[in-house]
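Q: with the sequence up front, the predicted model follows.
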Amino acid sequence: MAKVLVVDDSSSMRQMVSFALKQAGHDVTEGRDGNDGLSKAQGLKADLVITDVNMPGKDGLELTRELRKLPDYKFTPILVLTTEAGPEKKQEGKAAGATGWLVKPFDPEKLMSTVNKVLR
């Protein structure tokens, strides 16, 4: 059972991801954008972060870079779940410190398989 932070500006997307994670027994905290996600992360010490890229305020790649600067998140898996599928964006995500990249719409089974891999 892991503590997972889900950051997405779409409440329906946060609910779908949270539902899949909770079904698997994980403890989920939701952030409504990059700024909210960063402030929640600092009080949480999550075992995994799942973030969207395109959000108002601080986007998911900025959030990833900010999290990587924090001692608690230096090695925490960060999965990017986004509609962005281009190789340039993926490379930017990798450079920011993202562990993995999943494209929306997502398959809950694939999401959980990836979550289980990175949490090992």
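A: Here it is on my side, so go on. Residues are numbered from 1 along each chain as shown.
Q: hey, let's count contacts and neighbours off CA atoms from now on
A: OK.
Q: give the contact list for the residue most central in space within the chain.
A: With the centre of the chain defined as its mean C-alpha position, the nearest residue by Cα atoms, centre = their mean is residue 50, 1.3 Å away. With Cα atoms under 8 Å, 6 or more residues apart in numbering as the criterion, the residues that contact residue 50 are 4-7, 78-81.
Q: name the SS class of it, please.
A: In terms of secondary structure, residue 50 is strand; the call rests on DSSP: H, G, I helix; E, B strand; the rest coil.
Q: which strands and helices sit next to the helix or strand hosting residue 12?
A: Using DSSP states H and E, the secondary-structure element containing residue 12 is helix 11-23. Packed against helix 11-23, as judged by 3 or more Cα pairs under 8 Å, 6 or more residues apart in numbering; DSSP states H and E, are the following elements: strand 3-7, strand 27-31, helix 108-119.
Q: this is the other structure I want to compare:
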Amino acid sequence: MKNCLVVDDSKVIRKVARHILESLDLSVREAVDGQDALIQCEESSPDVVLLDWNMPVMSGMEFLQALSSARIETRPKVIFCTTENGIGHIKAAVEAGADEYVMKPFDRETLESKLAIVGVI
């Protein structure tokens, strides 16, 4: 079973994402910010990270930059999941290493299509 790490400071978003991802037969772990996510990735790298942009402690962009130099056997696919919808934000995320980008609020179909694009499902 493939696994996903949901990184968001909103408990509600994590819960909604978990429900959708589990319905797609993915195992789900949660992180409350980028630092928590980085620690979890170093302990056991997920297949995919669903990543919020704006978080305390370590933002999504800071997490992406740290991920590139982290000691991780296999780099996970990263899907930014955020309310930031400007073309500048999308371009910056892709240049920083994001594999896909999805806007909040998202639904099952949108998330499923993004997971298929990155090859997780």
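A: Ah, there it is. None of the values given here were measured: they were computed from a predicted structure.
Q: let me see the TM-score of these two.
A: The TM-score (TM-score structural alignment, normalised by the length of structure 1) is 0.92; 120 aligned residues with a Cα RMSD of 1.5 Å.
Q: one step back: which one of the contacts of residue 50 of structure 1 sits closest to residue 40 of structure 1?
A: Proximity of those to residue 40 of structure 1 (Cα to Cα) peaks at residue 5, which lies at 8.1 Å.
Q: hang on, the earlier thing: turn the contacts of residue 50 of structure 1 into JSON lines, including neighbour count and distance to residue 25 of structure 1.
A: Formatted as JSON lines, the contacts of residue 50 of structure 1 follow (neighbours: other Cα atoms under 10 Å; distance: Cα to Cα, whole Å):
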{"residue": "4", "neighbour count": "25", "distance to residue 25 of structure 1": "11"}
{"residue": "5", "neighbour count": "26", "distance to residue 25 of structure 1": "14"}
{"residue": "6", "neighbour count": "29", "distance to residue 25 of structure 1": "15"}
{"residue": "7", "neighbour count": "33", "distance to residue 25 of structure 1": "19"}
{"residue": "78", "neighbour count": "26", "distance to residue 25 of structure 1": "19"}
{"residue": "79", "neighbour count": "25", "distance to residue 25 of structure 1": "18"}
{"residue": "80", "neighbour count": "27", "distance to residue 25 of structure 1": "21"}
{"residue": "81", "neighbour count": "25", "distance to residue 25 of structure 1": "20"}
